[in-house]
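Novice: What would the 3D arrangement of this be:
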Amino acid sequence: MRPIRLLAPAAVGAAALALSACATTPYTGPVEVTRFVAPDPAGLGAGPLVVYFPDEVSNAVARTAMKTAVERELAALGYSIVAQEGPGIQVAAVRTSRTGIAAIEDGRGPVSVGVGGQTGSFGSGLGMGVGINLGGGRESPSVLTDLSVRITRADGETLWEGRSQIATGVKSPYSQIDASARTLAAGLFKDFPGGNGETVTINVKKLQGN
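Specialist: So this is what the prediction gives:
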């Protein structure tokens, strides 16, 4: 029977480094936010407001997570969340989607947002970019999750509109619906209402705890 040979400490360390090099770090991009503010945003950030989805969201879990996250942020700003529209009640229209990065790279153009008489009137040509910066051994981003909210007065006049998005890899904890909803909503309403036509990127670590 051959004697068992023990690896020297240096060899053990080298083996550990080799294994760690093979591990893939989950990819989490920053939250990218673009916002527009009406010239006369009287009443913005206060009073009763109802949150609704103008488009069908087939994923009930995603719909609930996004609605909860948006309502939480709006309530923290000073709004009183109500269940139905009515006189003097502002409306927050929420849209959300998740798209594969491959589909974007294949030619899906950016979606612009704006406030006023026509889409993009406050920011024509300002599209949302994808802030992807990969280092060695990092997981590739696989999906782009976005959240957009438009706040209007009861008469339909738009007061504010914004959109936030985040690119994540499959292994990122921010790919989970609840985490992405909280993070996107927190980024969207950070420093509300923000500058008209501005686009900012926010590290997710700065949004933890929101």
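Novice: hey, let's count contacts and neighbours off CA atoms from now on
Specialist: Noted.
Novice: center of the protein, which residue is that?
Specialist: By CA atoms, centre = their mean, the mean C-alpha position of the chain lies nearest to Leu184, the distance being 2.9 Å.
Novice: Just the element for Ser148, please.
Specialist: Counting by DSSP states H and E, the element that carries Ser148 is strand 143-152.
Novice: List of residues touching that strand?
Specialist: For strand 143-152, the external contacting residues (CA atoms under 8 Å, 6 or more residues apart in numbering) are 90-101, 158-170, 180, 184-185.
Novice: Return the subset of those lying in helices.
Specialist: 101, 180, 184-185 (DSSP state H).
Novice: Distance to Thr34 for the residues you listed - can I get that in JSON lines?
Specialist: Output for the ones in helices among the contacts of strand 143-152, formatted as JSON lines (distance: CA to CA, whole Å):
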{"residue": "Ile101", "distance to Thr34": "20"}
{"residue": "Ser180", "distance to Thr34": "17"}
{"residue": "Leu184", "distance to Thr34": "12"}
{"residue": "Ala185", "distance to Thr34": "12"}
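Novice: Second chain to compare with the first, below:
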Amino acid sequence: MALSPAFAPIPAFARPLGWGSGWGRSAWDDPLDRYPDRLSARAASRSRDSREGRVEVSRFAAQGDAAAALGHGPVTVESESGDGPWFDSGKRATYEAAIENALVGAGYDTLHPGATPGQVARLRITRQVLAPAEEKRSPVSGTAAMGVSNRGSAYGLGINIDLTKPRAALISTRLDTRIVDEASGKVLWEGYATIATREGDGDWSDDRIASKLATALFDNFPKADPVAVPEN
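Specialist: Model (predicted):
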């Protein structure tokens, strides 16, 4: 009499039901991978604006005998406000002081401006919004996706927790300076410098912005070529 075997092989499934092939990758990996833009959009939006902290300068100088008058003698500093309620007299004084320091470094006498007919440096400070402040948002967001195939279906859920604060408005501050001959009114030199900073940023006080712009504007004075200024 033939004896039946004590153990019989157990048939195996051709592949795990509905979850892809092997341990290396499963359908759990697929749904969100198919939509990488959803996951990276928030991170990309938080990248630093390339304009922040950058200074741009343009300068123009008279030629001939008029140019020879630059960089020496008495000079008076005057300022006017720009468009909008940006600069009161107190804040303008900060920029006037920065320009006076730069003029002294360029060879001018700012201590005796009225001793003889000399030159007048006229300032204009303006600001404009380059990018508005971000709106408040929920710190928690998520992405859900479902994948379906002939092997089954899978569901994926991604949760993002963002505790960063909304960005303040990006503001451009522009300092225009024109040096004129006091007697004739002829323009001897003029230029402007701009910088973009975040509104209310503690790293960029009015004193620092004024000093940064004035220093860049009068670098190698009375050079008139556009100047590239490093951010730091």
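Novice: Next, the TM-score between them, please.
Specialist: Comparison of the two superposed chains (TM-score structural alignment, normalised by the length of structure 1) gives a TM-score of 0.61, and 148 aligned residues with a CA RMSD of 3.0 Å.
Novice: picking up where we left off before, aligned partner of the residue nearest to the centre of structure 1 in structure 2?
Specialist: Superposed on structure 2 with TM-score structural alignment, Leu184 of structure 1 falls opposite Leu213.
Novice: surely that match meets Val55?
Specialist: Yes - with contacts counted by CA atoms under 8 Å, Leu213 of structure 2 reaches Val55, the gap being 7.3 Å.
Novice: for structure 1, what spans make up the helices?
Specialist: 9-22, 60-77, 101-105, 177-188.
Novice: Just put these in TSV and tack on distance to Ile202 of structure 1.
Specialist: Below are those laid out as TSV (distance: least, CA to CA, whole Å):
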stretch	distance to Ile202 of structure 1
helix 9-22	28
helix 60-77	16
helix 101-105	20
helix 177-188	7
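Novice: most packed of these?
Specialist: helix 177-188 (a mean of 24; mean count of other CA atoms under 10 Å).
Novice: Quick one: residues contacting Ala106 of structure 2.
Specialist: Counting by CA under 8 Å, 6+ apart, Ala106 of structure 2 has contacts 71-72, 218, 221.
Novice: Can you find the partner of it in structure 1?
Specialist: By TM-score structural alignment, Ala106 of structure 2 lines up with Leu77.
Novice: One more: Gly71 of structure 2?
Specialist: Aligned partner of Gly71 of structure 2 by TM-score structural alignment: Gly45.
Novice: how much space between its match and Val91 of structure 1?
Specialist: For Gly45 of structure 1, the distance to Val91 of structure 1 equals 12 Å [CA to CA, to the nearest Å].
Novice: Show me whatever sits in contact with both of the two.
Specialist: With CA under 8 Å, 6+ apart, Gly45 of structure 1 and Val91 have no common neighbours.
Novice: Show me where structure 1 has its strands.
Specialist: Remark: strands assigned in structure 1 by DSSP state E are 31-37, 47-52, 79-82, 90-100, 143-152, 158-168, 199-202.
Novice: Out of those, which gets nearest to Ala21 of structure 1?
Specialist: strand 158-168 (20.6 Å; CA to CA).
Novice: From what I see, Ser81 of structure 2 and Arg124 are in contact.
Specialist: Yes - assessed by CA under 8 Å, Ser81 of structure 2 is found in contact with Arg124 at 6.1 Å.
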